[in-house]
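**Student:** attaching a predicted model along with its sequence, questions to come.
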Amino acid sequence: MVERKSQHSQNSEYSYQLPPSLELGDAKLPINKDCIFCEMLISKGNMVYEDDLVYVFKDIDPDAQYHYQMIPKWHIKNLAQLNSENALHRHLVSHFYDKGFSLVKMLHPDLINSDIAQIKDADADLLRIGFHRPKCTSIDHLHMHMMVGKRKWKASWQFCWLFYRSISDVKSELVDKAKVAKL
């Protein structure tokens, strides 16, 4: 649920109320009124999927046959701001992981094998799910690319993929290592 904090100020801010199912208290998380992705959350522009934590939309300048962006419903600048000690960040990354693979499977069953284990190990030419590292992010709002099908080659693409992290790598680093550390 997105709510306006103040309707009287020119610089009014937005915040996102976490769903009660997360049991993380009454935390309200920020939405940046100057961020194009936060603006999409508010306007519900180009939506493909939405739930309590994430919003998914079609990329307006696709790098593949099918290209989607998954963003959290509050403003997190980039991967560098995620912390394995933060329970909400771990939950969000796990959700990105699970929802990313299930969405591409649902949206493109003709291109993606129905076996989820094979999807996660798919050829990078068919499926890429992940993030650009901060040196190569074009928008300062955490966003996960979900690209399915034939890729379109752009001049900047090869350089930017040097700064790419798969969702599997991010989950392993933030969620799986945190679980092992607790043992």
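**Tutor:** Yes, it's here.

**Student:** CA atoms for contacts and neighbours, from now on please.
**Tutor:** Will do.

**Student:** in this protein, which spans are helices?
**Tutor:** Assigned by DSSP state H, the chain shows helices spanning 36-43, 87-107, 116-120, 157-160, 167-171, 177-182.

**Student:** take the one below as the second:
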Amino acid sequence: MSDSEHGDGCIFCKIIAGDIPSQRVYEDESVYAFKDANPKAKIHVLIVPRRHYANVAELAKADPRTLAHIVEVAQSIADQEFHGAYRLIFNSGEDAGQSVFHVHAHVMTGEVLPE
């Protein structure tokens, strides 16, 4: 999906644009990472591509390089914030818990996480 097809209502597009404040953790030309406002772990960061894709399957099909980069950024965050261990979660679809339909990876670490 192109940037213009997402509409003006995407909260993550607004965060990336700087219209909504966030606690930035990392950014480059293809992704933006920020602290989750409602963390489920000691370290809970969201990584989003700057281009709008509805879910991880759409991203993988359109831009697999950015998907791989998200994994690299997740590892870097875990290396800096913990000893490299982390959980990486993509919720894809409303029934799977996706509530914002701009693909995003949850990086959770900083402690031993329950199964």
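**Tutor:** Nice, I can see it. Keep in mind that this is a model prediction, so the values were computed, not measured.

**Student:** hang on, the earlier thing: pipe the helices of the first structure into a markdown table and attach distance to residue 61 of the first structure and mean neighbour count per row.
**Tutor:** Shown next, in a markdown table, are the helices of the first structure (distance: least, C-alpha to C-alpha, whole Å; neighbours: other C-alpha atoms under 10 Å):
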| stretch | distance to residue 61 of the first structure | mean neighbour count |
| --- | --- | --- |
| helix 36-43 | 14 | 18 |
| helix 87-107 | 18 | 18 |
| helix 116-120 | 24 | 13 |
| helix 157-160 | 12 | 12 |
| helix 167-171 | 21 | 19 |
| helix 177-182 | 35 | 10 |
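
**Student:** tabulate the ones you listed (a markdown table), appending distance to residue 60 of the first structure.
**Tutor:** Listed next are the helices of the first structure as a markdown table, based on distance: least, C-alpha to C-alpha, whole Å:
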| stretch | distance to residue 60 of the first structure |
| --- | --- |
| helix 36-43 | 12 |
| helix 87-107 | 17 |
| helix 116-120 | 25 |
| helix 157-160 | 16 |
| helix 167-171 | 21 |
| helix 177-182 | 35 |
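
**Student:** which among those helices is found nearest to residue 54 of the first structure?
**Tutor:** helix 87-107 (7.9 Å; C-alpha to C-alpha).
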